[in-house]
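In: okay, here's the prediction I keep looking at, along with the sequence it came from:
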Amino acid sequence: MRVFRGFDALPHFTRPAVTVGSYDGVHLGHRALIERLVAEARARGGESIVVTFDPHPRVTLGRAEGLRLLTTPEEKAALLEGLGVDNLIVIPFDRTFSALSGREFVERYLVGRLGAEVLVAGYNHRFGHDRCHCDALPADSLKIVQVGECVVDGHHVSSTVIRRLLDAGDITEAERLLGHPLKINPQPKDS
């Protein structure tokens, strides 16, 4: 897997299928989405691209109090590579970047810079400071694939749910929803 930092000096990508998110934990819900991403890319003879952020957006936006990151950037990259992702783009998430609207982000960066042909997103994913839903994105220039909710034995799988399980001391259940063993990571610092 190739790893890039930011949108500068990127190569030309072949028929890219793209997904965007923090992907903290690369849990079972993320895995379902990544598997769909890789399948979409392979079906069209293209490349899969995961766009993620560092630091976590909640840190930049001053909402990181109590945030327990489930993976370091290096662990996240290793987990994504293990799922067959071709390219990882890590966006330095700062206040300027956080001010982009969802449509502007998709048009300028995903379509404009990456040449995205397919966008794979979770059922509840929102883009940009205006929390733009996939339904409001330009479907004429981009095929949009939404992946449904992941539920395991009645548990909605999300990074937030896993963090709550860890806070309650239920490491076994947290690891089951992660789909891999947990490593203890340091808490992020507010910026």
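Out: Yes, it's here. Residues are numbered from 1 along each chain as shown.

In: going forward, measure contacts between C-alpha atoms and count neighbours the same way
Out: Noted.

In: what ranges do the helices span in this structure?
Out: Remark: helices assigned in the chain by DSSP state H are 28-43, 57-60, 73-82, 95-98, 102-105, 159-167, 171-178.

In: any idea how far Val90 is from Glu104?
Out: Shown here: Val90 relative to Glu104, a distance of 18 Å by CA to CA, to the nearest Å.

In: tell me which of these two has more neighbours.
Out: With neighbours defined as other CA atoms under 10 Å, Val90 and Glu104 compare such that Val90 has more, 20 against 16.

In: shouldn't that one be in contact with Asp8?
Out: No - with contact defined as CA atoms under 8 Å, Val90 does not count as touching Asp8 (11.2 Å).

In: touching, Glu173 and Leu165? I think so.
Out: Yes - using CA under 8 Å, Glu173 is in contact with Leu165, at 7.0 Å.

In: who's more crowded, these two?
Out: Using other CA under 10 Å, the more surrounded residue of Glu173 and Leu165 is Leu165, with 17 against 14.

In: nearest residue to the more buried one other than its sequence neighbours?
Out: Distances taken as CA to CA, 6 or more residues apart in numbering place Ala174 nearest to Leu165, at 5.7 Å, with adjacent residues excluded.

In: for Gly6, same thing?
Out: With CA to CA, 6+ apart, the residue lying closest to Gly6 is Ile91, at 4.7 Å.

In: hmm, back to that, ok, now which ones touch the residue nearest to Leu165?
Out: Ala174 makes contact with 162-163, 165-166, according to CA atoms under 8 Å, 6 or more residues apart in numbering.

In: presented hereafter is structure B, for comparison with structure A:
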Amino acid sequence: MKIHKDVESFKKIEKAVVTTGTFDGVHLGHGKILNTLIDVGERTNSETVIITFFPHPRLVLFPDHDLKLINTIDENIELFKTYGVDHLIFQKFDKDFSRITSLEYIRDILCKKIGLTDLVIGYNHHFGRNREGSINNLHEYTDLYGFDIHEVLPFKLNGHSVSSTKIRNAINDGELELANNYLGYSFKLSGEVIQGRGVGLSIGFPTANIKIENKNKIIPLKGVYAVNVYYNQNRFGGMLNIGTNPTFKGNKLSIEVHIFDFNQDIYNQTLQIEFCKRIRNEKKFNTVDELKQQLSMDKIAALNNLD
């Protein structure tokens, strides 16, 4: 897959099957669109193109809404690669770009700069100024600009359509199993191990404190989770706490993971955390012994919920 930093750096191709969108999470609904993209490309002997936007349009248009995203750009790129797409183009999204009409987007970008011959689009996708463009508008342009439309119906899981919004809501509510089902893979966080207060080590459960660099990355609900930890191409089981350590009168949110059967110095190293299941709420304990007893029970629960 060739990655293009913007539309201007893309060399127009003869036959392009294109899909466009934000694709936050690259979930099962997106997967249905991307599989259709690949299928149309193979049937028409065309190159496949994804155009996605950076930053996320809602971060530009509604900066006060504090939108958190399922995936970082790098995480999305790795997922796009698994589909075998030929080209990934990042379109810078700013106020100026938001003002172009759906006609200008189709004519001046997709047709003139990309080489659009087939457009793969979700049933409820909107684009252009004020989201004026829809599947209905597109049919007005097909004969004029010589391309075909391939509408993709929603992907449904147990009768429910899959969307990025539903997945974000599930993560915010700590429903990681539901989020993972909708994603088609396990939700992940990556971050650098930083120095903590050493409380975990003092009570027999040493933890790695994780610093998440991307301020727009969604963080699950406070609580204790069963997780897999990836480090140096190896996978380890673990249990992770998101919270403020109320037993020790903490007031700052932290992400700490206790890695099972692990004894390495990993300060300043990057860990990838894969969330499997939420075990319980964060709780303030009356004594350290009560906390230690609960952590022993949490470990058993985590082990029972790991692959």
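Out: Everything's here; your move. As the structure is a prediction and not an experimental result, all values here were calculated from the model.

In: let me know the TM-score between chain one and chain two.
Out: Superposed pair, TM-score by TM-score structural alignment, normalised by the length of the first structure: 0.94. Supporting alignment: 189 aligned residues with a CA RMSD of 1.5 Å.

In: the residue nearest to Leu165 of the first structure -> the second structure?
Out: Ala174 of the first structure maps onto Ala179 in the second structure when the alignment is built from TM-score structural alignment.

In: who's in contact with the residue nearest to Gly84 of the second structure when sequence neighbours are not counted?
Out: Once flanking residues are discounted, Gly84 of the second structure sits nearest to Met1: 6.8 Å by CA to CA, 6+ apart. Contact analysis of Met1 of the second structure by CA under 8 Å, 6+ apart lists 81, 84-88.

In: check Ile135 of the second structure too.
Out: Taking CA under 8 Å, 6+ apart, we find Ile135 of the second structure in contact with 121, 123-126, 151.

In: swap the cut-off to 7 Å and go again
Out: The contact partners of Ile135 of the second structure, by CA atoms under 7 Å, 6 or more residues apart in numbering, come to Tyr123.

In: Leu10 of the first structure versus the residue lying farthest from the centre of the first structure, what's the distance?
Out: Here the centre of the first structure is the reference, and by CA atoms, centre = their mean the most remote residue is Gly169, at 25.8 Å. For Gly169 of the first structure, the distance to Leu10 of the first structure equals 42 Å [CA to CA].

In: what lines up with Leu165 of the first structure in the second structure?
Out: Using TM-score structural alignment, Leu165 of the first structure lines up with Ala170 in the second structure.

In: and the strands in the first structure, which stretches?
Out: 2-5, 17-20, 48-54, 87-92, 118-122, 126-127, 132-133, 143-147, 151-152, 155-156 (DSSP state E).

In: ranking the ones you listed by mean neighbour count, which comes first?
Out: Comparing the strands of the first structure by mean neighbour count (mean count of other CA atoms under 10 Å), strand 17-20 comes out on top with a mean of 26.

In: ok, average deviation of it from the second structure?
Out: When the second structure is superposed, strand 17-20 of the first structure averages 0.3 Å from its matched positions, counting by mean CA distance after the TM-score superposition for the first structure.

In: ok, the residue nearest the centre of the second structure - contacts?
Out: Per CA atoms, centre = their mean, the C-alpha nearest to the average position across the second structure is that of Asn71, at 2.5 Å. When contacts are counted by CA under 7 Å, 6+ apart, Asn71 of the second structure touches 24-25, 217.

In: make it 10 Å
Out: For Asn71 of the second structure, the contacting residues are 23-26, 77, 79, 187-189, 214, 216-218, by CA atoms under 10 Å, 6 or more residues apart in numbering.

In: now the buried members of these.
Out: Taking 16 or more other CA atoms under 10 Å as the criterion, what is buried in the contacts of Asn71 of the second structure is 23-26, 79, 187-189, 216-218.

In: so Leu59 of the second structure sits against Asn216, correct?
Out: Yes - using CA atoms under 10 Å, Leu59 of the second structure is in contact with Asn216, at 9.2 Å.

In: what do the two both touch?
Out: Contact criterion CA under 10 Å, 6+ apart; residues shared by Leu59 of the second structure and Asn216: 66-69.

In: most neighbours among the residues you listed, please name it.
Out: Counting neighbours by other CA under 10 Å, the top entry in these is Leu69, with 21 neighbours.

In: residue contacts, it?
Out: 24-25, 56, 59, 164-165, 167-168, 214-219.

In: again with Thr72 of the second structure
Out: Neighbours of Thr72 of the second structure in contact, by CA under 10 Å, 6+ apart: 24-25, 189-190, 214, 216-218.

In: nearest to Asn137 of the second structure, of those residues?
Out: Comparing the contacts of Thr72 of the second structure against Asn137 of the second structure with CA to CA places Asp24 closest, at 24.3 Å.

In: which residues does the closest one contact?
Out: When contacts are counted by CA under 10 Å, 6+ apart, Asp24 of the second structure touches 30, 52, 56, 69-73, 75-76, 163-165, 167-168.

In: ditto for Asn124 of the first structure
Out: Applying CA under 10 Å, 6+ apart to Asn124 of the first structure gives the contacts 133-134, 146-149.

In: as TSV, the residues you listed with distance to Arg36 of the first structure would be great.
Out: Formatted as TSV, the contacts of Asn124 of the first structure follow (distance: CA to CA, whole Å):
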residue	distance to Arg36 of the first structure
His133	19
Cys134	16
Gln146	9
Val147	8
Gly148	11
Glu149	13
